[in-house]
Structures are given as C-alpha cells and as structure tokens.
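[1] Fold the following for me, if possible:
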Amino acid sequence: MASPTSWSEENFSCPICLDVFSSPIFTPCGHNFCRTCITKFWDEQAQYKCPVCNELFHTRPVLRVNILVSEMAAQFKTSVRVKEQPCVEPGEVPCDVCTGTQLKAVKSCLVCLISYCQTHLEPHQRVAGLKKHQLVEPLDHLEERMCKKHDRLLELFCRTEQVFVCQFCTEGDHRSHPVVPLKEECEVKMAQLGNIESEVLQIIQERNRKINEIKDTIKLSKKDADREIADGLQVLNALMCCIEKWQEDFNQTVQEKMKSTEKQAEDLIKELEQEIEDLTNRSSELKLLPQTKDHLNFLQAFRSLKDPPPTRDWTTVEVRPQSYVGTLRGSLDQLEETLNTEMKKLREVVELKRVQQYEVVVTLDPDTAHPCLTLSDDGKQVNYGGLVNQLPDNPKRFTYFAGVLSRQSFSSGRFYFEVQVKDTSVWYLGVARESINRKANIALTPKNGYWMILFHKDLFLFHDDPVVLLPLRAELQKVGVFVDCDEGLVSFYDVEAKVHIYSATGCTFSEPLYPFLCPIAICAPLIISPVNQTD
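    Predicted coordinates for the structure are as follows:
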C-alpha cells in the first residue's frame, strides 16, 4: 500500500471545501466529506442527498468517522506542512522539538520556554490549555531571556543599573529607576556605535603602529647585532694578526739564537778539522823521513819537521748554547704591550664607527653669525673675514664672540656631526644651549652653556673651569662631535686618526642644544663635512 506522502492532495480533499479532510466521515453511498462541510450542506437542503453521486436518502444519515481516511489525512497534512516549512538558516531560530532536520521556528512559548515550527506549534492552536500560553515571535536562548525572579520575558532595560528587567521588576526593585523598552535602548546604543567603532579602529591603528614599532626595533636590533658581530670579527682578526706576527717574530728570535749556536759550532769544527788535516800531513812526512839516505837532506828536513804545526789550545774552548731563559716571557710582555695598544686603537675605531651612526644634517644659521663671519650659500662653511659686515640687529646674533649656531637644535637622543678644521689655526668647536649669552664676554664653559674644545697653535684644550689640557694632535684635519642628550655626554674625535680626543660626562641638558662653530683667525674656513663611515 502506498504511503500518504506518495499520494496527491486530491486523494485527501473534501469534495465540498476542496481542502484536506478535517474530521472525515462517510455517507451510506461510500463518499467521504468533512463533518462540518456535509453537516452544513444538509442543513441548507430540503432533501438529504450525496453531493457527489446525488443518491437520495429518505432520512438524514447517521454520520460515522472514517478512521482510516482520518489517520491518512492527518499524516498527509503533517507531511505537507513539513515539506512546506523552511529549514533553519544561520542566524534564524530553530525549532526545539524537531529531532531530525531542524525547521525554522515560527513562534516561541514564554510558558514552555520552547520555540516551535508550524507543525509542532499545532497543539498550542488546538488544545484549550495550551491556547492560554503566551506566544511571541521566535526568540533564541529563551531561558536566558526570562527574568529569574518573575519568570517573565526581559523586555525592558534599566538605565540606572544597566540591566535587563521584566515588567514586574518595574513595580519592585526598579520602581524609581528610568526604564525603557529594549528597542529604545537599542536605538540609543546604535547611535553610539559610530563613536565606538571609531575608537576601536583607533585602538587597532595604535596596536598596528606598536606592532610596526616592535618590528622596527627587532630590525634595528638585528642590524645592531650584525654590526656588533662584524665589529667583533674585525677586532678578532686584528688581534689574530698581532698574535700571528708575534708568533712569527718569536719563532724567528729563537731560530736566530739557534743558528748562532750552530754557526759557532760549525766554525770550531771546521778549525779542528783543519788542524787534524795539518797534523796528519806532518805525521806522514815524519814517517817518510827515516827512509832518506842523504844525511844532508835528512838533517835539513828534520830541522823543518821537528816542531809540530801551530795549533790552538783547545782546553778552554767550548760551545756555549744560547740561553732561552726569559725569551718567551720577554716576547709575551712585548705581545701584551702590542695587544693593549692595538686593543685601544680598535676600541676607538669601533667607538667612532658607532657614534657615526647618529649623523645629523647641520646647516649654519646666518641670523646667529657674528658680523665678522662669512657663510657659504649652502650654510656648510664659515670663514673669519676680519671686517665687520653691516647686518641687521638680531637678538640671536653673536656680537662679541665670532661664533655661529646651526639652524637645527636637538633636545633628546643622540646626534653626531663632523667639521673640517684643516689649515685653520685658531678655532672653537662644540655645542651650546639655546639660552646662552651671545652679547657679552663670558667664559665659554659648561656652566655658561658651552661645551667645546679650543685649538690655538700649540694649545689644545677643553674649555672648562679649570681648563682641561689635551695632547696636541699632529695634522688634525677633521673633528667629530657626538652628543648623548639623555646620558649627558659630549665627546670629540680625531676622525682621520680614528682617535678619541675628550669626553665631558655628567652634563645636564635642560634646553635644546645647537652645534657651535667659532673661527677666529683669517685662514681656511671651518667646513661641516658629510660623514664617511669608518671602516
């Protein structure tokens, strides 16, 4: 027997209403109708006949339920309803009763706390007790939407305590609080979403900037690490060269001592062998003398052979090996001295190379230049002319010292610049703070805001109170100036010789600092030079 789902709707349709049977009954002629339909039909007719075959009944037939058709019609209705109902999609509320494929819920019951599809909702539309239940539009997670205290739907929002409440809550604990429907509060919060989204985007941007900052730090750290390894390798190679040179010199010293001993021994052996040869020849001559028959010849030969050939007294002669005691120690002392010198030189080379990484652009500010100074158009050179130029008065201009400041100032971090001083006989060079007195004759010392060195023929010093005399440097051509604002450090370097000149430590920089140049004699200009990285 075919199942109801394989039949069409016509097989279960009432001939009167043309809808699926509802409480089907059958007439004596065998046709099926809805109880309501056939009852209404006969109520309106004078005779009782079948609407299908027109068979006339003398009395009103007793209607009996067609149990088989009723069950099959009910199954057909259920199958049709299930087919017609949509399955639940993402974001939609599913039916809590469906066990197989979950269908989309059409209502939620606030009493049962269950959501129903159209099929499973049918008892709530038919059973008297279930009809009293409160049905609402489908809601997900119903238990979370119910007030724990009053078992009612949370459909209001308390702005005082920022919590969800039900209608009964407004008559109790929240009676004096401003309470609004959820929709109204949603509209308020919706209006705030724009600002919240902007704040979130701003936070995201800040986090991305921080990520980039961290990545840049890692890149810089890797770069520094690579440079450190390279510098270390350079230092190690230099030290290895020193050790190899020491090894070569040490071996040569020992070998020369050994060769000296060997030569002495060889010379003595050669001399001894020569004496042996001479004595051997004399012995041979003496053996032949008895064979001489001529008395005159015998006596003549005897006179020349009676005395042995001249020889050295070898009793006191000996080979004295060279002493190696102290050779290694002396050589090691020399190596230590060489290594210390080389290490000092390498430290200064590495230090200069590192500070050169902080090179900054420096151009001279004509508004600060003393009237006796002449600046190049690019602001990189300053020369002392001796003649006073007619310049407009400017509070920033030096009027006593022939100085000039840079346009750039530095308040934090590190910076480095180089100045060519070749062929310039008298000059000041360093940095000065912004508030220095530019009009009076004052000591150019750290106390007055100046950190600088002075070169004057046979005088080289750091200007302090008292002054710090510095060793004169032959052919000083270029000076490097390094400042660490955070550490309070000002250092000067002989760039060409790659040697540290002097460092002022423990400085306090409470103002912006400016590079300061001050040529005093009529000679070559002071020139701000680009930095060539030290190898």
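[2] switch to C-alpha atoms for all contacts and neighbour counts from now on
    Fine.
[3] Test my guess that residue 410 contacts residue 512.
    Yes: using CA atoms under 8 Å, residue 410 and residue 512 qualify as a contacting pair, with a distance of 5.2 Å.
[4] burial of residue 274, as a residue count?
    Burial of residue 274 is recorded as 13 neighbouring residues (other CA atoms under 10 Å).
[5] So the residue nearest to residue 494 when sequence neighbours are not counted, which state does it fall into?
    In space, and not counting its chain neighbours, residue 494 is closest to residue 479: 5.1 Å by CA to CA, 6 or more residues apart in numbering. Taking DSSP: H, G, I helix; E, B strand; the rest coil as the rule, one finds residue 479 in the strand state.
[6] related to what we said a few turns ago, okay, residue 410 and residue 512: which has more neighbours?
    More neighbours sit around residue 410 than around the other of residue 410 and residue 512, counting by other CA under 10 Å; the figures are 18 against 15.
[7] In contact with that one, which residues?
    Taking CA atoms under 8 Å, 6 or more residues apart in numbering as the definition of contact, the neighbours of residue 410 are 512, 513, 514.
[8] Not counting residues beside it along the chain, what's closest to the last one?
    So that's residue 514. Here the nearest residue to residue 514 in space, its sequence neighbours aside, is residue 409; by CA to CA, 6+ apart that works out to 4.9 Å.
[9] Around the closest residue to residue 399 other than its chain neighbours, how many other residues sit close by?
    With CA to CA, 6+ apart as the criterion, residue 399 has its nearest non-adjacent residue at 5.1 Å, and that residue is residue 439. Around residue 439 there are 14 other residues, counting by other CA under 10 Å.
[10] Residues in contact with the helix or strand harbouring residue 416: which ones?
    Of the helices and strands defined by DSSP states H and E, residue 416 is found in strand 414-420. Counting contacts by CA under 8 Å, 6+ apart, the residues outside strand 414-420 that touch it are 355-362, 477-486, 526-531.
[11] Quick one: name whatever helix or strand follows that strand.
    Following strand 414-420 in sequence order, the next helix or strand is strand 426-433 (DSSP H and E).
[12] Can you give me the buried ones in the helix or strand following that following strand?
    Following strand 426-433 in sequence order, the next helix or strand is strand 450-456 (DSSP H and E). Within strand 450-456, the residues scored as buried using 16 or more other CA atoms under 10 Å are 450, 451, 452, 453, 454, 455.
[13] to compare against the first, here's another:
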Amino acid sequence: MSFCQTHLEPHQRVAGLKKHRLVEPMDRLEDRMCKKHNRLLELFCPTDQVCVCLLCTVTDHKSHPVVPLKEEYELKTAQLGKIEAEVPQMIQERKQKIKEVKDRVELSNKVADREIAIGGQVFTALIGCVEMCRDEFNQTVQEKLKSTEKQAEDLIKELEQEIEDLTNRCSEVKQLSHTEDHLHFLQTFRSLKDPPPTRDWTTVEVRPPSYVGTLKRSLDQLEETLNMEMKKLCDDAVLKRVQQYEVDVTLDPDTAAPQLILSEDGKQVHDRGVGKGLPDNPKRFINYLFVLTRQSFSSGRFYFEVQVKDKTAWWLGVVRESIDRKGKTTWTPETGYWILQYTKDQTTLRDVQSIYLFSRGRASPQGDFTLRSRLKTRLHGG
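    You can find the predicted model right below:
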C-alpha cells in the first residue's frame, strides 16, 4: 500500500510495523508486486531472466541463484552502455552499406548503359552486314532474271522476224497462184522456190534461271563476313571496355639502363647503343635494357599503350618491385616478370612455358596486342 506522511508514522514507531520494508513512492506499484505471492519484486533470477520476490527463492526458484535488483541493474546498465556505444557504429556501418549498394546500382546502370551502347553499335553493324548480303543476294537473283528475260526477248524478236518473213512469202505465193501470165509466173516462181532462212525451233527453249546454290553461297559469304565483322567489332568493344582503365604513365630515369635515353617528358625512350656514365642507383637496371615507369600499381586493373617503332626486338610488360635489377635472371612470373617479347618475327608471352602470339595478320614490330593479367603482387609498369 501507499501511505501519506501521517499514515506512514506508525511504520516508523510501532515495533511490529518497523519490520515492514518501505520503498519510495512509485507509479503502478501493482506491477512491482509478485503476482503469485503478492510480495515486492526485489530480486533477479539470472537463470530465468525474471524478477522475483523472497518467497519465489524458496519455491519456484529454489535451486536458482538470485541477485538483488540493484546488482543486476548495474550489470545491465554497463551492458546497455556498451550497446549504446555499438549501435551508432552499427547504424553508420549500415548507412555505409546502403551507400555502397547505391553506388553499385549506379555503377551497374553506367555499365549497363555502356554495354547497351557497345552492343547497339555491334548489332547495328551486324544488321548492316546482313542487309548488305541480302541486297547482294537480291541483286544476283535479279541479274539472273534479267538475263533470262533478255534471252527470251531476243528469241521473241527473232521469231517475230521469221513470222514476218513467212507472212510475206505466204502473200507472194498466194498472189502468184492467181496469175495467168506464164512468163511472169515462171520468172517469179524461181525466186520463191527456196524458202527464207529460218531456225529449227524444236530444240529452242527458254529455261527459268537456276538459283540452286545461290542462297547457300550468299549465306556462306554472310557467315564469313559476319565472323570477320564480329571479331573486329568484339575486339573494338573489348578495347573500349579495357580503355576505361587507362592510366597515364611516365618513364623513370632512375631505373633506365645506361644505354637508354629518355625524353624530357618521360614518354619516349631510345637506345643510344653505348653506355653512359650515370650515378649508381639501386633502382637502375645494369644487364638489361629495361626502364620502369614512375607509377606503380598494387591492385585493380590498369591499361596503357606503347608504340614500338623501327625495332627488330622489344620487350614489354609488368614486373614486381622486388626484382633483381643488377644481376641476370630468367623472365618468368616466378621471378617477377610478365613480359611480351618480340624477336625474329615472333612474339612470345614469357611464362613457365613460352606461349607464341601473333598480331592481326602476322607478328610485326608494330603489332597490336592486349596483355591482361590479374596480379596479386605489387607491380610496376615496365
């Protein structure tokens, strides 16, 4: 029960009432009472995670450890503080994840738009090839038809000419048959005795043009054209896709072998043929005519182009930062090299086993190559 100050006085004076446990006034006191024993809930059972009264500890929770509410409150308060500190971090992490998801969706939209654009170009070009082959096929059929029509037209003209000649002869014969002048009859008959020259038309016929194999030849030509165009278009599409990872690189003079000359902008290198006294540098190559770029890449994808001119041999690729630059070594991934090598009209991808590559047509010093590698080690553009 709740008491005012006047009714509370006996609890502070009468010996029997002094034994009652008093607490500060509170709202909804009935919710703080044990429903079973009608005693104040002043203990906590960690086993069942419920608040209990003193009688509960000797009945339903007899075998359970219990602690005062204050002790459990302090424990839970500490846990709550930890949760309170963790929740904002969790919220921030989820906001960051939302941003990542949105960024991915935006990137996906851009990639989809780019792919649709590239695909549209490819399919438009392929449709153009199909239409061109269709037009060529139609033209071939029309030309065959025109040839047949021309043949028939010439035959008809010839037949009409013979009909006209024979009709004239028939008129002359009929007219002569009615003359009674013996001399005229005999003189004219001599000229009518031999018929005019005519063709034997029994074996002459106009056959419809044959289109056997025409469609197949057109389809074969279409297939060949499409294959060529698809390869070209796909190569162009791949190149465009790869070029999005383009990086701007410049050559590092501290790494250049003594025989090499670099341009001021670091974009060109030439072989002087003889070495030049240069200060010793741990980065510099000694035994190989190599030079690295200033820029390095530790992860991700990157793309750069190199133009090779007037060279009978060249090397191009990427290397690990940790390669030996003073001694001699084999150029393999195990030693830190991923290299395209051109020598004697032959281009080789240096690996554990050499792989021979060829540019469009044949291998050449100016060949067009794309080298794609996904490397987990630290790399320097070479």
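[14] what sits against the residue nearest to residue 399 of the first structure?
    With contacts defined as CA under 8 Å, 6+ apart, the neighbours of residue 439 of the first structure are 397, 398, 399, 400, 401.
[15] Please indicate which of these are buried?
    By the neighbour-count criterion of 16+ other CA under 10 Å, the contacts of residue 439 of the first structure include these buried positions: 397, 398, 399, 401.
[16] which residue in the second structure lines up with the second one?
    Right, the one you point to is residue 398 of the first structure. With TM-score structural alignment as the criterion, the equivalent of residue 398 of the first structure in the second structure is residue 285.
[17] For the counterpart of the residue nearest to residue 514 of the first structure in the second structure, the count of nearby residues, please.
    Under the alignment (TM-score structural alignment), residue 409 of the first structure pairs with residue 296 in the second structure. For residue 296 of the second structure, the tally of surrounding residues (other CA under 10 Å) stands at 17.
[18] Then residue 354 of the second structure?
    By other CA under 10 Å, neighbour count at residue 354 of the second structure equals 13.
[19] Leaving out chain neighbours, which residue sits closest to it?
    Using CA to CA, 6+ apart and skipping residues adjacent in sequence, the residue nearest residue 354 of the second structure is residue 348, 6.3 Å away.
[20] Three-state assignment for the one you found, please.
    Assigned by three-state DSSP, the conformation of residue 348 of the second structure is strand.
[21] One more: residue 343 of the first structure?
    With three-state DSSP as the basis, the three-state label of residue 343 of the first structure is helix.
[22] What lines up with it in the second structure?
    The criterion is TM-score structural alignment: under it, residue 343 of the first structure has residue 230 as its aligned partner in the second structure.
[23] Could you check how far its match is from residue 135 of the second structure?
    For residue 230 of the second structure, the distance to residue 135 of the second structure equals 20 Å [CA to CA, to the nearest Å].
[24] Between the two, point out the one with more neighbours.
    Neighbour totals were compared for residue 230 of the second structure and residue 135, and residue 230 leads with 17 against 12 (other CA under 10 Å).
[25] quick one, what contacts the more buried one?
    Listed by CA under 8 Å, 6+ apart, the contact partners of residue 230 of the second structure are 122, 126.
[26] Report the separation between it and residue 265 of the second structure.
    Taken as CA to CA, the spacing of residue 230 of the second structure relative to residue 265 of the second structure amounts to 39 Å.
[27] now residue 376 of the second structure
    The spacing between residue 376 of the second structure and residue 265 of the second structure, counted by CA to CA, is 30 Å.
[28] counterpart of residue 270 of the first structure in the second structure?
    Residue-level alignment of residue 270 of the first structure against the second structure, with TM-score structural alignment as criterion, gives residue 157.
[29] oh sorry, the question was meant for residue 426 of the first structure
    That one, residue 426 of the first structure, aligns with residue 313 by TM-score structural alignment.
[30] was I right about that match contacting residue 344?
    Yes: with contacts defined as CA under 8 Å, residue 313 of the second structure counts as touching residue 344 at a distance of 7.3 Å.
[31] of these two, who's got more company?
    With other CA under 10 Å as the criterion, residue 313 of the second structure and residue 344 differ in neighbour count, and residue 313 comes out ahead with 15 against 10.
[32] In contact with that one: list those residues for me.
    Here residue 313 of the second structure is in contact with 341, 342, 343, 344, 365 (criterion: CA under 8 Å, 6+ apart).
[33] so how far is residue 288 of the second structure from the equivalent of residue 362 of the first structure over in the second structure?
    Alignment of residue 362 of the first structure against the second structure is given by TM-score structural alignment, with residue 249 as its counterpart. With the distance defined as CA to CA, residue 249 of the second structure ends up 21 Å from residue 288 of the second structure.
[34] Same check on residue 255 of the second structure?
    11 Å.
[35] Give me the distance between the two termini of stretch 451-470 of the first structure.
    15 Å.
[36] Do a quick rundown of the helices in the stretch 101-250 of the first structure.
    Per DSSP state H, counting those that start in this stretch, the stretch 101-250 of the first structure carries helices over the ranges 118-126, 128-131, 182-288.
[37] Buried deepest among those helices, which one?
    Burial of the helices of the stretch 101-250 of the first structure is given as mean neighbour count (mean count of other CA atoms under 10 Å); helix 118-126 ranks first at a mean of 16.
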